[in-house]
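Prediction below, plus the sequence it came from.
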Amino acid sequence: KSILYSNHGYQESELDSLPYVPKFKFTTATVIKNSYSAYNNYLTIDKGTKDSIDVDFGVISSKGVVGIIDNVSKNYARVLSVLNTKSRINAELKKTNHFGSLKWDGKSPEVVQLIDIPKQAEIKIGDTIVTGGLSTIFPKGIPIGSVQSFNLDETGNYFILDVRLFNDMTNLGNVHVIENINAKEILSLEPTDE
């Protein structure tokens, strides 16, 4: 709000009268099971449908992205970890907004890969990678990690980046489940025949 006050000349009373519709709801959960040494890893958390948790909700920690809920029961939910070869998350270079898909090659639990970054992107070792916001699962700007190395793919048109995770995926306690309040409405507008 303070940015709107100073940059756009709004009066505080004008902004306070505007309706505020939250886009995301956060629920804290505890990790009760976590695998990270397999090829396809999962976590289990202690929140389920009784807590309004559902599939396709994002899961983060205080340091960054953890994964996406792919199965849920009354009291628990299973999280498809970023350390799962089936995982795909929209992510981008924070400084340029060039985006691609975050995936895992099944090797180190500390490093994931960001693919399909166009070769026009200016990349430096240490650049921050964040969620891209081009899905209904994660808000834009959630931290993921930093660029450890990068190379062009076999086509020569796109970079593959090795990204060192900010999260220690081998040591997760409390996490936060993210629900996009508007996800169903947004998804209802997208074509289903593609």
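Right, received. Where do you want to start? Residues are numbered from 1 along each chain as shown.

CA atoms for contacts and neighbours, from now on please.
Fine.

any chance you could map the helices in this protein?
Along the chain, counting by DSSP state H, helices occupy 2-8, 12-16, 183-189.

for these, which one sits closest to residue 118?
helix 183-189 (26.9 Å; Cα to Cα).

Show me which positions of the closest one end up buried.
Within helix 183-189, the residues that count as buried by 16 or more other Cα atoms under 10 Å are residue 183.

Identify the residue spatially nearest to residue 65, adjacent ones excluded.
Nearest residue to residue 65 in three dimensions, chain neighbours excluded: residue 144, at 5.6 Å (Cα to Cα, 6 or more residues apart in numbering).

so what's that neighbour up against?
The neighbourhood of residue 144, defined by Cα atoms under 8 Å, 6 or more residues apart in numbering, consists of 63-65, 128-131, 165-167.

in this protein, which spans are strands?
Using DSSP state E, the strands of the chain run over residues 24-34, 40-45, 58-60, 65-72, 77-84, 89-93, 99-103, 111-118, 128-131, 143-152, 158-165, 174-180.

any chance of those in CSV, with distance to residue 3 too?
Shown next, in CSV, are these (distance: least, Cα to Cα, whole Å):
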stretch, distance to residue 3
strand 24-34, 21
strand 40-45, 37
strand 58-60, 27
strand 65-72, 27
strand 77-84, 34
strand 89-93, 24
strand 99-103, 27
strand 111-118, 32
strand 128-131, 23
strand 143-152, 22
strand 158-165, 31
strand 174-180, 24
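
Residue 187: which of those strands is closest?
That would be strand 174-180 among the strands of the chain, by Cα to Cα, at 11.1 Å.

here comes the other one, which I'd like you to weigh against the first:
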Amino acid sequence: MQRIINFILSRRNTFLYLLLLFIGMMLTVQSHSYHQSKYFNSANWVSGQFYSISGGIGAYFDLKGENEKLQEENRRLRELLGTLEEVDSLQLAEDLRVYEYISARVNKNSITSYRNYLTINRGAAHGIEEDMAVITPLGVLGIIENTSQNFATVQSVLNDRSSINAIIKGTDQFGSLRWDGEDFTRVQLYDIPKLVPIKKSDTIMTGGMSSIFPPNIPIGVVVDYKLPKETSFYEIEVQLFNDMSNVRNVYVIRNNQREEILNLQAQTEDVE
């Protein structure tokens, strides 16, 4: 202990200089808007780079899990290729023209609050814009909310503000997918009428009724449901295909017809 005290005393001038330098820098930043903007921009850049590096390290140690996900994606692609003869080739070509996929990696992810977000390592410089869909090889993940040049934040499906159009596979009944803030492995599907036949293990997919998600993107499976007496609609528990606590590689989906759709809808609403 005495050695530590002696060390500090012998270098007291250096420590005093560093302390005064730090105080001076803080006073400068607080009293000048230009310095404030430079400081916060630098802080955002540093935090973005930190999350990028830490995300890369995490991805390295999770290579086995990522390989398993890629194998599952390849299996689904093989199934799709095996059924292409049954698909309308003109419709398939149209879908390929409309939707564009941009690969990205998750740098930061939260699952413990009511409004969870992810940060990905793609931004405006890579063509990422607000309100683009984000998925993984397993299914729906969220929607782009904000972008910088090289990064973007994603509103997770585990967010009490999230609402995604969804259907029960094999039916034409649309509902609203939301999260009650309880279990990060489950979300809830509402507004499905009681006349619709439903059973556990039914697959839930995107409905394609918005300009954000393409139709038929997997979401999860039904694990429970109930029909409250006071309503005519089910409350459905959906187990997510994604492990939301372990998400690395993602795809951002650009709808190349989105702007045209939104402009047309805006014109129609103005007429009304």
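Looks like it arrived, so ask away. This one's a predicted model, so the numbers in the text were calculated from it and none came from an experiment.

follow-up on the earlier one: show me which of the contacts of residue 144 of structure 1 are buried.
By neighbour count, with 16+ other Cα under 10 Å, those hold 64-65, 128-131, 165-167 as buried.

What range does stretch 98-108 of structure 1 cover in structure 2?
Taken onto structure 2 by TM-score structural alignment, stretch 98-108 of structure 1 occupies residues 173-183 there.

for that stretch, which positions count as buried?
Residues of stretch 173-183 of structure 2 classed as buried: 174-179, 181 (neighbour count, 16+ other Cα under 10 Å).

Would you mind putting those into CSV with distance to residue 100 of structure 2 alongside?
Output for the buried residues of stretch 173-183 of structure 2, formatted as CSV (distance: Cα to Cα, whole Å):
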residue, distance to residue 100 of structure 2
174, 24
175, 25
176, 25
177, 24
178, 26
179, 27
181, 31
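
quick revisit: same list, the helices of structure 1, but as a markdown table with distance to residue 92 of structure 1 please.
A markdown table is the format used below for the helices of structure 1 (distance: least, Cα to Cα, whole Å):
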| stretch | distance to residue 92 of structure 1 |
| --- | --- |
| helix 2-8 | 24 |
| helix 12-16 | 31 |
| helix 183-189 | 21 |
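
Relative to residue 175 of structure 1, tell me which of those wins on proximity.
Using Cα to Cα, the nearest of these to residue 175 of structure 1 is helix 183-189, at 20.8 Å.

Average offset of the closest one relative to structure 2?
For helix 183-189 of structure 1, the mean deviation from structure 2 after alignment is 0.7 Å (mean Cα distance after the TM-score superposition for structure 1).

what's the matching range in structure 2 for that helix?
Against structure 2, helix 183-189 of structure 1 falls on residues 258-264 (TM-score structural alignment).

same question, stretch 127-138 of structure 1
With TM-score structural alignment applied, stretch 127-138 of structure 1 matches the range 202-213 in structure 2.

one step back: what's the closest of the contacts of residue 144 of structure 1 to residue 152 of structure 1?
Once Cα to Cα is applied, the member of the contacts of residue 144 of structure 1 that ends up nearest residue 152 of structure 1 is residue 129, at 17.5 Å.

My guess is that closest one contacts residue 89. True?
No - between residue 129 of structure 1 and residue 89 there is no contact under Cα atoms under 8 Å: 11.6 Å.

re earlier: hmm, who's touching the match of helix 183-189 of structure 1?
Outside stretch 258-264 of structure 2, the residues that reach it (Cα under 8 Å, 6+ apart) are 211-212.

what do you get if the cut-off is 6 Å, keeping everything else the same?
residue 211 (Cα atoms under 6 Å, 6 or more residues apart in numbering).

so who does residue 152 of structure 1 touch?
With contact set as Cα under 6 Å, 6+ apart, residue 152 of structure 1 has these partners: 158-159.

per the alignment, it corresponds to what in structure 2?
Checking TM-score structural alignment: residue 152 of structure 1 goes with residue 227.

How much space separates its match from residue 236 of structure 2?
Distance of residue 227 of structure 2 to residue 236 of structure 2, computed by Cα to Cα, to the nearest Å: 9 Å.
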